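>>> build me a model:
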Amino acid sequence: MNFFRKKKKEPQPVIMTDNSIIRRHYRFTGIVQGVGFRVEVWKRAVDLGLRGWVKNNYDGSVECELQGSQEKMDHLVASMKKIPRIHIESISVHQIPLKQESGFEMMGY
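The predicted model follows:
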């Protein structure tokens, strides 16, 4: 055992550049209200370090804006589709301008 031997360095995480941060507006329809959809989006967004908000609409849909990497947003949406009590019938999504935000908010709660 050699205590003076240098350890191999672990690979460093990739640091995102400003151009890899995007913002998207989502609208989900289906069984998305009364099933904890907003709470699940909020938990996942916070865990992933995404910024934005989520809210219920009067027509039974749920809207949210997510800001961060496309990969993290895609991961969040894919994980929402796997929750048995939630049934997403459709998702509309479009890219929108970035906003200055410091976190993620669950609106109307």
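>>> CA atoms for contacts and neighbours, from now on please.
Will do.
>>> burial of Glu105, as a residue count?
Using other Cα atoms under 10 Å, Glu105 has 19 other residues around it.
>>> where does it sit, in terms of helix or strand?
In the assignment (DSSP states H and E), Glu105 maps to strand 104-106.
>>> show me where this structure has strands.
In the chain, the strands defined using DSSP state E lie at 22-31, 51-56, 62-68, 87-96, 104-106.
>>> circling back: which neighbouring elements make contact with the strand holding Glu105?
The contact analysis (3 or more Cα pairs under 8 Å, 6 or more residues apart in numbering; DSSP states H and E) places strand 104-106 against helix 37-48, strand 51-56.
>>> sorry, back to before: how about the strands of the chain in CSV, adding distance to Arg44?
CSV is the format used below for these (distance: least, Cα to Cα, whole Å):
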stretch, distance to Arg44
strand 22-31, 15
strand 51-56, 11
strand 62-68, 11
strand 87-96, 17
strand 104-106, 10
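>>> next, the second sequence, to be compared with the first:
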Amino acid sequence: MTKKFLVFGRVQGVGFRYFTWQEAKKLGLKGSVRNRIDGSVEVIAQGDETQMADFEGWLNKGPKTAKVERVLVFEQAEIKMSNFSIVRR
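Predicted structure coming up:
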């Protein structure tokens, strides 16, 4: 299963990408995380239902340094991913 998450709030400049990468690795997910120009963070994640449910729960809280206001979730077409990475501009 592959999903795209758009995370809004105080999520840039607070280590959100790094902590997201760390959580994804811990859960065994594949995908990527990147900052968007509008101040949100985009996450593409791939895993099983349990992994994705745990990850979505974590994204709704985020790290202590962030203040997540809302998370939008979209079904994503399956794509081949080999790891979880932080995309830098």
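>>> on that earlier part again, tell me the most buried of the helices and strands packed on strand 104-106 of structure 1?
Using mean count of other Cα atoms under 10 Å, the stretch among these with the largest mean neighbour count is strand 51-56, at a mean of 22.
>>> pull up the aligned stretch in structure 2 for that strand.
Counting by TM-score structural alignment, strand 51-56 of structure 1 falls onto residues 30-35 of structure 2.
>>> what's the mean distance for the matching stretch versus structure 1?
By mean Cα distance after the TM-score superposition for structure 1, the fitted stretch 30-35 of structure 2 averages 0.4 Å away from its aligned residues in structure 1.
>>> so what touches that stretch?
Here stretch 30-35 of structure 2 makes contact (Cα atoms under 8 Å, 6 or more residues apart in numbering) with 12, 17, 20-21, 24, 41-47, 81-88.
>>> residues contacting the spatially most central residue of structure 1?
Compute the mean C-alpha point of structure 1, and by Cα atoms, centre = their mean the closest residue is Ala45, 4.0 Å away. For Ala45 of structure 1, the contacting residues are Arg51, Leu66, Leu76, Phe104, by Cα under 8 Å, 6+ apart.
>>> distance of the first one relative to His25 of structure 1?
Distance of Arg51 of structure 1 to His25 of structure 1, computed by Cα to Cα, to the nearest Å: 12 Å.
>>> residues shared between the contacts of these two?
Counting by Cα under 8 Å, 6+ apart, the residues touching both Arg51 of structure 1 and His25 are Glu65, Leu66.
>>> hang on, isn't Glu49 of structure 2 packed against Thr2?
No - between Glu49 of structure 2 and Thr2 there is no contact under Cα atoms under 8 Å: 9.7 Å.
>>> okay, the two: which has more neighbours?
Thr2 (20 against 11).
>>> ok, the residue lying closest to Arg36 of structure 2 once chain neighbours are set aside - how many residues close by?
In this structure, Arg36 of structure 2 finds its nearest non-sequential neighbour in Glu42, 6.6 Å apart by Cα to Cα, 6 or more residues apart in numbering. For Glu42 of structure 2, the neighbour count with other Cα under 10 Å is 20.
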